[in-house]
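Peer 1: Fold the following for me, if possible:
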Amino acid sequence: MPLSPGRAIVLATALAVAAVPAPSPPRTWVEPVTGMPFVSIPAGTFEMGSPEREAGREPQERAHAVTLTRPFWIGAHEVTQAQWRTVMGTAPSHFRGDDLPVERVSWHDVQAFVARLSALSPGPRFRLPTEAEWEYACRAGSRTAYAWGDTLSLEEANVAVLERGALGGRRRTTPVATFRPNAWGLYDMHGNVWEWTEDAHCAYGTAPARDPVGRCNAATKVIRGGSWYFAADSARCGLRYTHRPKDVGFSLGVRVVRDVG
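Peer 2: Purely as a prediction, here's the structure:
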């Protein structure tokens, strides 16, 4: 059964970006076909990428100013298996459970999902988040490695512990919204399953950007957020990872957004 709803800006200088204040409480909406809860995200400007001082930072995470000119709705949590089955009539996941996140879905699969959901649910279209939208929502006004600070514990997210080549931690997905949300009311932005974005894996520019979408001729798509199968450093807000759009895996899922009408 679908989950209940309960589980359910401006540049300061050329070198500094004003933090976006977290709405309190967040404005929410529940999609009636699936029961999927959404949170309203305001337009704003933020610093995308990671500061040079951040542990684990990679060159492709170069910090730069990004402005999102339109508000959007984003899923309060990852798409569950029950919600996927309601829309697609299939059960592709390795781990089974209605309130577990759907996984083993490709970028092409999730494009079919949002198209079908858009047809079932009248109003503005559903789609994948852009890479910029995803990071903006994940940070929720923060500038640290994770939404709550520069460290991430097993009590805060479903991530792996890798020691001497062995996989530790929970070793599987957990029900969505198990852990506390970020300041904007979003669950599992760190860990559980990787989340597809709309973007191809393009290099960041150096100039401020407005509503960027990766449209380069790259063979891979960007995924974000880390997973139960990867260590905490892979779940940093600014980390970029990739897969081919045809790939599936037991730690690869999706969170969707909806345009504001």
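Peer 1: Could you use CA atoms for every contact and neighbour count after this?
Peer 2: OK.
Peer 1: and Arg172, what does it touch?
Peer 2: Arg172 is in contact with Phe95, Trp228, Tyr229, counting by Cα atoms under 8 Å, 6 or more residues apart in numbering.
Peer 1: try 10 Å this time
Peer 2: 94-95, 100, 158-160, 192-193, 227-229, 250-251 (Cα atoms under 10 Å, 6 or more residues apart in numbering).
Peer 1: I'd like the residues you listed laid out as JSON lines, including secondary structure and distance to Ala16.
Peer 2: Converted to JSON lines, those look like this (DSSP: H, G, I helix; E, B strand; the rest coil; distance: Cα to Cα, whole Å):
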{"residue": "His94", "secondary structure": "coil", "distance to Ala16": "44"}
{"residue": "Phe95", "secondary structure": "coil", "distance to Ala16": "43"}
{"residue": "Leu100", "secondary structure": "coil", "distance to Ala16": "39"}
{"residue": "Asn158", "secondary structure": "strand", "distance to Ala16": "32"}
{"residue": "Val159", "secondary structure": "coil", "distance to Ala16": "31"}
{"residue": "Ala160", "secondary structure": "strand", "distance to Ala16": "34"}
{"residue": "Asn192", "secondary structure": "coil", "distance to Ala16": "32"}
{"residue": "Val193", "secondary structure": "coil", "distance to Ala16": "32"}
{"residue": "Ser227", "secondary structure": "coil", "distance to Ala16": "31"}
{"residue": "Trp228", "secondary structure": "coil", "distance to Ala16": "34"}
{"residue": "Tyr229", "secondary structure": "coil", "distance to Ala16": "35"}
{"residue": "Phe250", "secondary structure": "coil", "distance to Ala16": "39"}
{"residue": "Ser251", "secondary structure": "coil", "distance to Ala16": "35"}
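Peer 1: Would you do the same for the sequence below? I want to compare the two.
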Amino acid sequence: MTGTHTRQPLLSRRKLFALGGAGAAGLLGTALALQATATPAHGRRPRPATSPSTSSSTTASPSASTSASASADASAATTVAGQTLVEVPANPSFVFATDLSNNAGAGEASAIASAYSLGAYEVTNAQYKAFLDDSSRTAPSYWDGDDFPSGKDEHPVLYVSLEDAEAYCDWLTDQADGWTFRLPSEAEWENAARGPDAYAYPWGDTAGTTYASGVLTSKYNYNAVCAAYYLANYGSTEATYDNKNSTRYGESEPISDIIAVTSTGGVSGWIDHTTWTGFVYTDVFDELTANGGNTSAVGAYPGGVSSYGAYDMAGNCFEWTSSIITATNGGEAGQQVNAVRGGSWYATGRSCATSYRGEGRDGSGIYLTVGIRVAADQS
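Peer 2: Predicted coordinates for the structure are as follows:
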């Protein structure tokens, strides 16, 4: 390697994920906020009755129509058992936007006969801790014992199995007189994300993501957010391929030689399953995931709010649904699993579209990209 590249000792790099109390995601918000001249919003989530601001560090200012719509819907939100809920109307004529097998053409009909409520936010680490404190279930593996990482109280909880998620819903039901909490079906999830205008993204038909002069502008948290942060702040730092299956095992190179972001927010060099190379197969990425990954505080991207007032239905973390599908993507392809929807901080932009299907996970497993959004019905 040339002398212009630096390799930080592992100890120094580990400090990166502890600084600011929120790990890499918190620093990511701060660094990109300075570049985008916006205020980071990786702390408390916005109050439901307040119009979305431009506080998200990597988000362009939402349009007036988006802000007005979100404000109107959020003002009707209800808080039950500590969960902020928004109402989604029935849709007896609901049809999936795409076919499950190939994400093309119209999918099957799945009538939604009754109105239902949906969590305005993904379930946070702090909310899940209250449940754990009142149960005997095991804390997620990225926590330090019974405590979530410092500064990540408002980040979505990850590494929760389907059974964990269902137990959490049952716990909420026990506290909520006249309400039953559950996981949404896949149809309910997509119906809520697409909204009455059947948007391709929760906020509209275009992603609107741009990357120029090292600054990413995005309405949602997906893998380009992570890539842009490392390029802007640690591009010359060398990462080492540490998976023994990798064709480059033990080799190191600057992060800027591994990943790149296109002008529209596409990412290259993120992962190569055939050679076990890419950013995902490096020691730097391993350290990031040990702290719960590059999630952001729920509601930190107000420009991405849905028509019904739900935040982070694109990116941040995949969300369990109650529906069983035959997965068509990833390592679960061909298996009967529970559908997960919405994309994540790890996912490509394509996976975050409201119509994207085929991602599923074994309900007994725990995953660094899968969390919970509750649904609820009032008796």
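Peer 1: Can you tell me which of the contacts of Arg172 of the first structure is closest to Thr69 of the first structure?
Peer 2: Nearest to Thr69 of the first structure among the contacts of Arg172 of the first structure is Val193, at 28.3 Å by Cα to Cα.
Peer 1: so what corresponds to that closest one in the second structure?
Peer 2: Matched by TM-score structural alignment, Val193 of the first structure corresponds to Cys317 in the second structure.
Peer 1: close enough to count as contact, that match and Tyr311?
Peer 2: No - look at Cys317 of the second structure against Tyr311 with Cα atoms under 10 Å: they stay out of range, at 11.4 Å.
Peer 1: Which helix or strand contains Val110 of the first structure?
Peer 2: helix 107-120 (DSSP states H and E).
Peer 1: Please apply the same query to Leu162 of the first structure.
Peer 2: Using DSSP H and E, the element containing Leu162 of the first structure is strand 161-163.
Peer 1: Can you mark which positions in that strand are buried?
Peer 2: Of the residues in strand 161-163 of the first structure, Val161 count as buried by neighbour count, 16 or more other Cα atoms under 10 Å.
Peer 1: now do stretch 236-254 of the first structure
Peer 2: Buried residues in stretch 236-254 of the first structure, counted by 16+ other Cα under 10 Å: 236-245, 248, 250-254.
Peer 1: In strands, which of those appear?
Peer 2: Among these, the ones falling in strands (DSSP state E) are Tyr241, Thr242, His243, Leu252, Gly253.
Peer 1: Just give me the closest of these to Ala115 of the first structure.
Peer 2: Gly253 (16.5 Å).
Peer 1: Residue in the second structure paired with that closest one?
Peer 2: Match for Gly253 of the first structure (TM-score structural alignment): Gly371.
Peer 1: Quick check: its match touching Val157?
Peer 2: Yes - using Cα under 10 Å, Gly371 of the second structure is in contact with Val157, at 5.7 Å.
Peer 1: Give the residues shared as contacts by those two.
Peer 2: Glu122, Val123, Thr124, Asn125, Cys317.
Peer 1: By neighbours, which of those residues wins?
Peer 2: Among those, Cys317 has the most neighbours (other Cα atoms under 10 Å), with 35 neighbours.
Peer 1: Please tell me how far it sits from Thr369 of the second structure.
Peer 2: From Cys317 of the second structure across to Thr369 of the second structure, the span is 5 Å (Cα to Cα, to the nearest Å).
Peer 1: With Ser323 of the second structure instead?
Peer 2: Counting by Cα to Cα - Ser323 of the second structure and Thr369 of the second structure are separated by 18 Å.
Peer 1: tell me which element Cys138 of the first structure falls in.
Peer 2: helix 131-139.
Peer 1: corresponding residues in the second structure for that helix?
Peer 2: On the second structure, the counterpart of helix 131-139 of the first structure by TM-score structural alignment is residues 186-194.
Peer 1: so how far does that stretch sit from its counterpart in the first structure?
Peer 2: Comparing stretch 186-194 of the second structure with its match in the first structure after superposition yields a mean distance of 0.4 Å (mean Cα distance after the TM-score superposition for the first structure).
Peer 1: All set now, cheers.
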